[in-house]
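[1] Generate a structure from the sequence data that follows.
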Amino acid sequence: MNEIEIIHNPFTVDTQFKINGQAPAAGCKLSSYKESRLQLWVERLFGELSDLFHGDNNFSIVFKGVESDFLDIQEAAQVVTTNGMQVELEWVETVPTEERLEQIRELMAEARKHPKFDQFIEDNDEVRQSIEEAFNRDFDVYVVATMSSGKSTLINAMLGRDLLPAANEATTATIARITDNDQKTEHFTAKRYNRSGQVVGHEYDVNLECLKEWNQLGDTQLIDIEGNITAIEERPSVRLVLTDTPGPNNSQDDEHQRTTMGFIQDSKRNPLILYVLNASQLSTNDDRNLLGLVAETMRKGGKQSKDRFIFVINKMDVFDPENGEDIPSVLERVNEYLTSNGIHNPLIYPVSANLTRLIRKPGDQHTRKERGDYKSMADLFSEEPSMDLLQYMPITSKVKRSLKEKKLSPLLSSSGLPAVEAMIDEYIDKYNFPHRLKRAYDAMNRAIEVGLNEAELIEQLDQNERQLEQLNEEIEALQQRQEKGFDTAAYKDKLEREGKTLPPETEKQLVELEATTDPVIRKLEARFDNKQETPVNIAEIRVQEAEEILQFHHKKLVNAYENLFNLTQEIIRKDLTADYQRYITDLFHESGLLELPILEGVRKAVSDISLNLAVKRDDIQEKQVVTGTREVKDSDWYNPFSWGRTKTVYEYGTETYVDLGALWEDRHMHIDMEFSKLVQNARDEIEAGKNRLTEQFVAFMTEEFELKFAELLNSLKEKITDREARGRAIAEARELHSWIKNFKAKLDSTLAV
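    Modelled structure (predicted):
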């Protein structure tokens, strides 16, 4: 049997392979996976091993890493063993990720107590923001669905009370965000925000009637709710934020559909999406549009892009196996439906949210109808083995263990929803914790780098008088060179002459996005290429469907352009930082002719002066997020359009037929123009963002940098000329150096596997 050893570190994203005790050759495919996240290659692993051993498919695999990664190896192995491959698996356990995150949290508290090191964090906005984001406990789960899926019922089941209005009582026209807080066991608090982002309503103990009323008010943009989500246990390192998104076909605000689409398209944060489908009513236009977007998003990434979409098949209680409604056949139809929409091997979780809700709702609060429904469903699920929905779910051994530890009643377990809730916990452990841990580690390491540079610079002042005198002369020469300043005029002239063009990656994506529209329009055009006289009612349906498709594509493009704007800001910020480093190198070029190691320390210290473009970049981003809540000129740069849908009905309302070809001819030029306008507006916005960042860079170089540079050199000159001050500084630097080295060793150990 071929022995394979795999050590995977998901935090540093490093993998070590051994094949029968030997490291794989440089040209081996496995070697190319060394610096890739396991989820990007695990589904191909056994195929690669089979090729490597020329079809000898007997493997003994020892995996060392976190449990969630081992479960992915296990899942991949289960797939290939059904095809005859022999695989033995062994897991060498390592420290759980949540425990590591707590260790880093404790280290952060230790770092904050050191006044000097704390300053390294405070002085660098990018470091500080990264740390704050890494320790932000909130984890987003977005619930997405079309009408009649039972989405509100599902969320109420998770809350353990009837709080959100059901679709047949009040359409979900706003975004409701529910933050888990286990301290609030008796009530939920709520705030209502209007379109200007102002709090215009507050309830200490909110109820269903209040939320119905708020939901129907036209100026409601967001309802922010906080209370105990009973289905999820709040942990020290994470708390659930459950967002009820408006359905795309019942929103009173056109922007809400774009917001829902944005959650799906967010491949940077990769939030978890619960996509709720009605088991008894699968096919709708809205589902087809959204599922197409999901399929497109899933194709762009590795396993995480698939894992973050959980398809919850609700209302399974409407089927009765005694009447020939076979549950496996129902789920097969669901699988075929999703596959036909481009979603292959979906994670399907059949549930009865209503049964879960009624189990968790106190019996004395059941209505007469609910008592009847509960008895009927309880009998069905208890007496019919095929209604135990847990048996159809693709859950891991970890989720099974978690459900067993909760000691759920057989009826509650068979309702299916508790397994979905356990899957949320697994996703957090598998993806959210490692990402946060690495982000915190990288931010702390940046602060360490700055601290070590400063400590080593001061330590190098322990020199003889001649060397100090020479250093003092060079510092004065540096000051004189710098006093000439950053040549703002020359830099601007260079920009005007050469231009700071958009990054090639941005240009490539702009071209790709622009090319997505023509196929959509051409496909629609074929539906209007009808030489026959078309009945008015059929023409109206064609026009309505065409507009829905075009509006959906338009919103998808708006989100894609905004994501590209943010990506471009990151690239340009790095480019400007490189400009800054080149300027520092040029400034120290003549100093490099002197053999003074301390000058390298000065150069590093100057390089560590933070541009702080991250904060300003975020300020810019806020202007680009189109929420309709800010009175800024460019908040609606994308200019949503309507291409005359209301005219279509009335223009031909008294005729017996419609010439679809003529209708399309009348409309398609306007459609092309609107999409061309969107492309140009997006380009203009990205270009403007680039220019703003460049202007901020110039402002920094002509204002802040001069002060910080002078402060550093004056501090050094003082220590050179004042022996007593120099001695104190060197002693403090050595103490700081020792503390940082010890701290870094402890920090590194948190990521070790």
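[2] contacts and neighbour counts: CA atoms only from here.
    OK.
[3] all strands for the stretch 201-350 of the chain, in order.
    220-227, 239-244, 272-278, 309-314, 347-350 (DSSP state E, counting those that start in this stretch).
[4] To G47, which of those lies closest?
    Checking the strands of the stretch 201-350 of the chain against G47 by C-alpha to C-alpha gives strand 347-350 as the closest, at 22.3 Å.
[5] What is the very next helix or strand once past the closest one packed up against?
    Where DSSP states H and E defines the elements, the next helix or strand beyond strand 347-350 is helix 353-360. When contacts are defined as 3 or more C-alpha pairs under 8 Å, 6 or more residues apart in numbering; DSSP states H and E, helix 353-360 sits against helix 151-159, helix 368-383, helix 410-414.
[6] now helix 353-360 against strand 309-314, angle please.
    Relative orientation of helix 353-360 and strand 309-314, computed by axes from the mean of the first three to the mean of the last three C-alpha atoms, to 10 degrees: 80 degrees.
[7] T702 against G485, yeah?
    Yes: in terms of C-alpha atoms under 8 Å, T702 counts as a neighbour of G485; the distance is 7.2 Å.
[8] Quick one: residues in contact with the helix or strand harbouring I720.
    Element membership of I720, judged by DSSP H and E, is helix 704-721. The contact list for helix 704-721, computed with C-alpha atoms under 8 Å, 6 or more residues apart in numbering, reads 461, 468-469, 472, 475, 479, 482, 485, 606, 609, 725-726, 729.
[9] Next, the structure of the following sequence, for comparison with the previous one:
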Amino acid sequence: MNRIQITHNPFTVDTAFLINDEAPAHGCKLSSYKESRLQLWVEKLFDELSDLFNGDNRFHVVFTGVESDFLDIQEAAGAAIAKGMQVELEWVQTVPTEQRLEQIRALMAEAREHPRFDQFIEDNAEVRQSIEEAFNRDFDVYVVATMSSGKSTLINAMLGRDLLPAANEATTATIARITDNDQMTEQFTAKRYDRSGQLVGQESNVDLECLKQWNQLSDTQLIDIEGNIVAIREREDVRLVLTDTPGPNNSQDEEHQRTTMGFIQDSKRNPLILYVLNASQLGTNDDRNLLGLVAETMRKGGKQSKDRFIFVINKMDVFDPENGENIPSVLARVTQYLISNGIHNPLVYPVSANLTRLIRKPSDQHTRKERGEFSVMADMFHEEPSMNMLQYMPITSRVHRTLQDKRYSDLLLSSGLPAVEAMIDEHIDKYNFPHRLKRAYDAISRAIDVGLNEAALIEQLQQDERTLAHLNEEIMGLQQRQEKGFDTAAYRDKLEREGKDLPRETELELAELEAEMGPVIRQLETRFTQQDVTVSIAEMRIKEAEEILQFHHRKLMNQYEAAYRSSQDIIRNDLHAEYQRYIAEIFQNTESLKLPILESLLKAASDISFNLSVNPDDIQEKRVVTGKREVSDSSWWNPFSWGSTKTVHEYSTENFVDLEKLWKERITRIEAEFSRLVDNARKEIEVGKERLVEQYVAFMNREFDLKFAELLSFLQAKVNDRKARELAITEAKELRAWINCFKAKLDSTLAV
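    Here you go, the predicted structure:
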């Protein structure tokens, strides 16, 4: 057999391949995967190997890496075997990611105890922010669903109590965020926030009735709940934050609809989405719109973009095999429905959330109706083998082990929901931990680089008197140049006068977004080609078109906000590169001296931190939509409510509607509304760019001169004072030794 050795490091995102004990040739496809995350190429691996060996499909694969990545190799091997390939797998286990995060947390505490190194962290806002985000324990799971899917029942089942109102009791128009806290075993606390973000209500022991009342108050924006989510184990390094999102078809709050869509579109944070479908009721327009958005998001990324969508098929208890309702056929129909909406190879998990809820709810709290429901479901799931939902689920061996360790009853396992809960745990280990670990590593490494640069600069003061005299002359020259401004006045004036163009990547992204609505509008136009149709058909066509246009309008708003954020990152990086070029120009005239210390001085100047960032208040100010504006009989926030009632009245006496004319009368308004969205978005992106440039110029005007002068003054004092110089050199050597030892321990946390 062909021996394939793969060593994958998910933290440094580095892969080493050996093919029959030799490295693959430079032009080999496998070589191009060296610096790519495994999930981006694992599904193509065995096809690539087949091509490489000209159809010789016998492979013995030795994989060295973490378990979650090996499970992906295992899944790909299973698909290859199904195609007729012969595959043997061997796994060389490495340190689990959770254990590595513990190691790096301990190192972080050690770094904070070193007064000098702690200062390198405190002085750099970007480093501080990255470390805070890396050690933020919260892991977001968003529950998304359309009407009648049993979403509230599913969340209550995970909580182990009836807390959230069911949709038929109080339509969910607010966002409910539930943070897991295993210490709170008896009650849940809750806080209610209004649309301005103000706390307007709180309960130390919240119940269903209270949440119903809060949910019905028109000013409620967010309900923040904390308590024990019994289904999920809270770990030291992670706690679940379960968010119940408003349905996208909920007309009470369009901003909330857009928020729900934004969770799906968020390909930067990649939050986990539980998309709940009603097994007995597929095919609503709302589902089709939302699933189209999911499909588009899944296509843009690799395996992670697919893995973060878990399709939970709820209400499986409504089917009765004794009445000829075949469960595999039901699931095949659901899978085909998802495929028809552009979602290929979906992860489908059939469940009865109501059965799980009633099992976990104390029996003495069951209502009479619930006692009857539970008795019927328990009998059916116990006696009918095909009702064991676990057998239909694409779960890994690791999830199987997790479920065995929990020692659940057979009835609870057959309800299906515990497997979904175990999948959440696996997703955390597979994606969340490695990302956080690498972020913490990169942030601490940045502080290490600054510290080593400073130590190297001071150590190089250990020169002979002649060299020190030359160095002193150069420092004095730099000071004189600084006093004259390094020609910075002209540089700043030029930057303020000319500004900066939008990055090319942003321009391309904006061009793509501007072209996005054309095909949608042309497709809609085909539904309005008839001249004489009944009023009811006209009403239906208008309603469908309005829903599609509103959906795409909100989708575009989210895409423009994402474009704004990405443009900020690009511009910030561009300004940082500009700053590095500027520092290099300052030192151009010192190159003839060839003193290594001047190179270290240049690095030290480059390390001066300027924090170009947009704070949360700025983000709130940046809105593509800035309020309400009346347009005919529709408002800006609902630009496509064309006054369909009015339209019906116009034509009701003649009992027909000219659809073609109707469309022509409205297409101008439709295109104008989308054009205005495009214009507003571009303006806001330009404003954001200008704000960053202004911050950069302000930094150059205020902070840089001061910090650079301090650096030169510090060096000059040490050059002219032997004792101070010798003490500084001794301290720098000690600092370098400590940092090198610390760096070795840090590097070991990421080694595979």
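[10] On the three-state scheme, the closest residue to I671 of the first structure other than its chain neighbours is what?
    Closest residue in space to I671 of the first structure, ignoring its immediate chain neighbours: W643 at 6.8 Å, by C-alpha to C-alpha, 6 or more residues apart in numbering. Following DSSP: H, G, I helix; E, B strand; the rest coil, W643 of the first structure is assigned to coil.
[11] count of residues packed around W643 of the first structure?
    15 (other C-alpha atoms under 10 Å).
[12] hmm, back to that, could you flag which of the contacts of helix 704-721 of the first structure are buried?
    Among the contacts of helix 704-721 of the first structure, those classed as buried by neighbour count (16 or more other C-alpha atoms under 10 Å) are L461, L468, N472, I475, Q479, Q482, V606, I609, R726, A729.
[13] what residues are up against the first one?
    For L461 of the first structure, the set of contacting residues under the criterion of C-alpha under 8 Å, 6+ apart consists of L468, I598, I720, R726, I730.
[14] Just name the closest of the residues you listed to L30 of the first structure, please.
    Nearest to L30 of the first structure, judged by C-alpha to C-alpha, of the contacts of L461 of the first structure is I598 at 44.0 Å.
[15] So the closest one is in contact with Q460, correct?
    Yes: look at I598 of the first structure against Q460 with C-alpha under 8 Å: they come within range, at 5.8 Å.
[16] In the second structure, which helix is the longest?
    helix 535-586 (DSSP state H).
[17] Give me the mean distance between that helix and the first structure.
    Aligned to the first structure and superposed, helix 535-586 of the second structure gives a mean residue distance of 0.5 Å (mean C-alpha distance after the TM-score superposition for the first structure).
[18] What of stretch 449-458 of the second structure?
    Mean deviation for stretch 449-458 of the second structure: 0.5 Å (mean C-alpha distance after the TM-score superposition for the first structure).
[19] Pull out the buried positions in that stretch.
    Buried residues in stretch 449-458 of the second structure, counting neighbours by 16+ other C-alpha under 10 Å, are found at D449, V450, G451, L452, N453, E454, A455, A456, L457, I458.
[20] on that earlier part again, specify which member of the contacts of helix 704-721 of the first structure is nearest to E512 of the first structure.
    Checking these against E512 of the first structure with C-alpha to C-alpha, the nearest one is I609 at 37.7 Å.
[21] what helix or strand does that closest one sit in?
    Under the criterion DSSP H and E, no helix or strand holds I609 of the first structure.
[22] how near is it to E711 of the first structure?
    As for I609 of the first structure, its distance to E711 of the first structure is 11 Å (criterion: C-alpha to C-alpha, to the nearest Å).
[23] now L389 of the first structure
    Look at L389 of the first structure and E711 of the first structure: by C-alpha to C-alpha, they are 68 Å apart.
[24] just to revisit the earlier point, select, out of the helices and strands packed on helix 353-360 of the first structure, the one closest to E685 of the first structure.
    Nearest to E685 of the first structure among those is helix 151-159 (36.6 Å), distances taken as C-alpha to C-alpha.
[25] Compute the inter-axis angle for the following helix or strand past the closest one and helix 151-159.
    Downstream of helix 151-159 of the first structure, the first helix or strand assigned by DSSP H and E is strand 175-180. For strand 175-180 of the first structure against helix 151-159, the angle by the same axes, to 10 degrees is 10 degrees.
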